[in-house]
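> Here is my input; please provide its structure:
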Amino acid sequence: QDEILLGSDHHFHLIGSYGLTEAVARVQQRLGNPPPVVDGSRRRGVGFAIAMQGSGLAKIHEARVSLRLKPDGRYELRTGAVDVGTGSDTTLRQIIADQLSTTVEAIDLIAADTQQTPFDAGSYASATLYISGTACLRAAQELRSILLHQASQLLNVPPPDLSLSSTQVMGPISLPLTTLAEKAIAAGDTLTVEQSYAADASTLTFAVQGVEVEVDLDTGRVTVLRCVQVLDIGKAINPRICEGQAIGGTVMGLGYALQEELIRDSQGQTVNPLFRTYRLPLAKEVPPIDIEFIEQPDPHGPLGAKGIGEIGTNCTAPAVANAIANATGVRLYQLPMTPERVWRALHERHDP
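From the prediction side, this is the model:
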């Protein structure tokens, strides 16, 4: 079936596009499955993991947007969505630009200002592109229809014979957007639309990751040599931003897997609150990371897109744990897998 409901009817998770099988094959092809390498006290192994992540929270997360054509012929988007480093300020405008046949640069943005922007539930749960993006898509489609209808009346040309460009309405007779806006304002018409969206279902993004690690049996130190991750994300609205999200998520997952841990004393106070004592991955420690996307447009997302904000992190820790087990035969169940924990696990295996 093209669409599968996981669990009972109230679960709200849907599989719209499904590229998991292809993703598994591509990771295996890229990483291969070399046998563990024995080099003195060091052992090498590979591990794989699969994860899925819903796009937004169905029936909970609501996004509202406002879109208008300004008198100067530029567009203005108002949204409460917050760009927290995900590039959503760009991708939301890309969705609109696609529908209005214009450029991102021609769309002015007012975002995350509670006095000036409509409500948005927030930037979380891999929801901004999926939820806010759909609201933007619907707003752009409605505004496009209004603009062509207004131009049709002014030019006496049927709407199907008209189209939008970045600066004018095109047809047998062309009409600059500035003139269209001027005449609409003079007639008391509004060229502003508002749309809201709350998804009935959350479509699933899938990821497959493979890693190769080297484990020092004497010290328990784990070195990740390379990472390969293939993600089924529907349509990539902005492939470069998607790649940045996936790489950043992988690095976050490496810290989660191997070194990041808050340590508290008997009074519950954090004893390592500084970057000097709370170890984040450093740039020099990041291994080569290969990212690839499976692009099969999802019927539930805007222009076929699905969320990518969290899925890039989910596979890393289990893939590293599997690689350590492949290299040493020892399975670890606690994160982070620090040298001490790996060393203890290795020695407990040999203790009577």
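> From here on, just use CA atoms for contacts and neighbour counts.
OK.
> So residue 170 sits against residue 163, correct?
Yes: using C-alpha atoms under 8 Å, residue 170 and residue 163 qualify as a contacting pair, with a distance of 5.1 Å.
> Mind listing what's buried along the helix or strand hosting residue 49?
Assigned by DSSP states H and E, residue 49 belongs to strand 42-54. Buried residues in strand 42-54, counted by 16 or more other C-alpha atoms under 10 Å: 42-54.
> what's the answer for stretch 345-352, then?
Quick answer for stretch 345-352 (16+ other C-alpha under 10 Å): 345-346.
> quick one more, to check against the first:
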Amino acid sequence: MLKITIVAGARPNFIKIAPIVNAISRQKSEGKALNYRLVHTGQHYDYQLSGSFFEELNIPKPDANLGIGSGSQAEQTAKIMMAFERELLENPCDLVLVVGDVTSTLACSITAKKLQIPVAHVEAGIRSFDFAMPEEINRMVTDSISDYFFTTTQEASNYLVSIGKNPENIHFVGNVMIDTLKNFENEFKKPTFFDENFLSPKKYFVLTLHRPSNVDAEHQLNELVRFICEKAQSIPVVFPIHPRTKKKFATAELPKNLILTKPLGYLEFNYLVKNALGILTDSGGITEEATVMRIPCITLRENTERPETISIGTNELAGKNLTLIEVLMQKIIKNDWKKGEIPAKWDGKSAERIVEILEEIKP
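Just a heads-up that it's a prediction; the model follows:
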């Protein structure tokens, strides 16, 4: 029996672990020698960023919640490592499975390896090469010490080979986020504010911002939001505001076409995305979802670790270039956006491929 500890800590993690947990459960019910223990680090503790996802995505209640809470990058990393070490010592396993690139991914990988426990990294090998992003450091360190690698693209697999990883342990399986998207697309739920604000499909933009480079400078954040609202003309801009962003955002004299909302659950948020005219975001995961739903997407970053969303999908990179943002928004408004295609193996079966490979690992 292979005993796997699966780690989740933040909103993107929950979306990625949901299909993996369900696939393991199906295989276990069929008599396969797999078992898992689900650990929530508590890195995201706001209900809309954490708790609602477990309910909406039918993820079983975590076997343990480490309750880490907020803090600086260093504080969170240290707290997670200390708590996760106790967790692993009290509940031994054969493999630790981490997903994505958040602080929990890094901290739990290091902790497992120091206890001589193999690590499998889902979404391995992607790179932005931007060391100002904490996520890039998390990815690089996690990949440097992991034993098994599950990648979203062939390019990510090729990169891991180029840095000396054993090709036999690298598996191009596709994108587990898209598994969740396809599993729940028919259950997307209209938010209550949709009708209250007289929103109509394909007649509004969705805006999300949470990266430090966009939200830590208060004046810059406010100017960017106001610029986007101005260039949207009279088209509504729906802005589900992240708690981190809310602390910096001045709510006095909001643009008339800005609709400010609290963070949304998975089903409500993706209803917004699916029905949007276009997306403006600094989130990597949203660019993937927009690509699969074929929604025009402008990334408000100078780089991306998901270049396939640009070369194949519906995404374009704008950074902080206001002129380019305006040009791209006009292309969306004029229905002059590229069609986009869906990358290989983004077909909703990635978790199944991962679990089939895990079955071959001998404890």
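> Tell me how the two chains score on TM-score.
Once superposed, the chains reach a TM-score of 0.25 (TM-score structural alignment, normalised by the length of structure 1), with 156 aligned residues with a C-alpha RMSD of 7.0 Å.
> So which elements touch the next helix or strand after the strand holding residue 49 of structure 1?
Downstream of strand 42-54 of structure 1, the next assigned helix or strand under DSSP H and E is strand 63-69. On a contact count with 3 or more C-alpha pairs under 8 Å, 6 or more residues apart in numbering; DSSP states H and E, strand 63-69 of structure 1 meets strand 75-79, helix 133-155, strand 192-197.
> winner for burial among the ones you listed?
strand 75-79 (a mean of 23; mean count of other C-alpha atoms under 10 Å).
> Next, format the helices and strands packed on strand 63-69 of structure 1 as a markdown table and append distance to residue 69 of structure 1.
Listed next are these as a markdown table, based on distance: least, C-alpha to C-alpha, whole Å:
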| stretch | distance to residue 69 of structure 1 |
| --- | --- |
| strand 75-79 | 5 |
| helix 133-155 | 8 |
| strand 192-197 | 7 |
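> And the ones you listed: which comes nearest residue 30 of structure 1?
Residue 30 of structure 1 lies closest, by C-alpha to C-alpha, to one member of those: helix 133-155, at 32.5 Å.
> Quick one: the strands in the stretch 151-300 of structure 2, in order.
Residue ranges of the strands in the stretch 151-300 of structure 2, as given by DSSP state E, counting those that start in this stretch, are 170-172, 205-208, 237-240, 258-261, 278-281, 297-299.
> What separation do you get for residue 326 of structure 1 and residue 43 of structure 1?
Plainly put, residue 326 of structure 1 is 9 Å away from residue 43 of structure 1 if you go by C-alpha to C-alpha, to the nearest Å.
> sorry, that was for residue 209 of structure 1
Residue 209 of structure 1 is 20 Å from residue 43 of structure 1, by C-alpha to C-alpha.
> Repeat that for residue 68 of structure 1.
Distance, residue 68 of structure 1 to residue 43 of structure 1, using C-alpha to C-alpha: 61 Å.
> cool, and residue 66 of structure 1?
Remark: distance between residue 66 of structure 1 and residue 43 of structure 1 (C-alpha to C-alpha) = 57 Å.
> Same check on residue 52 of structure 1?
Distance, residue 52 of structure 1 to residue 43 of structure 1, using C-alpha to C-alpha: 30 Å.
> nearest spatial neighbour of residue 26 of structure 1, skipping sequence neighbours?
residue 230 (7.2 Å; C-alpha to C-alpha, 6 or more residues apart in numbering).
> Pretty sure that neighbour sits against residue 208.
Yes: applying C-alpha under 8 Å, one finds residue 230 of structure 1 in contact with residue 208, separated by 5.4 Å.
> so what sits against both of the two?
With contacts taken as C-alpha atoms under 8 Å, 6 or more residues apart in numbering, residue 230 of structure 1 and residue 208 have 23-24, 27 as neighbours in common.
> Let me have those in TSV, extended by neighbour count, secondary structure and distance to residue 350 of structure 1.
Below are those laid out as TSV (neighbours: other C-alpha atoms under 10 Å; DSSP: H, G, I helix; E, B strand; the rest coil; distance: C-alpha to C-alpha, whole Å):
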residue	neighbour count	secondary structure	distance to residue 350 of structure 1
23	23	helix	38
24	20	helix	35
27	24	helix	34
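> if we can go back for a sec, highest mean neighbour count out of the strands of the stretch 151-300 of structure 2?
strand 297-299 (a mean of 28).
> other SSEs contacting that one?
strand 278-281, helix 284-293, strand 315-317.
> Kindly recompute the last result at 6 Å.
strand 278-281, strand 315-317 (3 or more C-alpha pairs under 6 Å, 6 or more residues apart in numbering; DSSP states H and E).
> No further questions, thank you.
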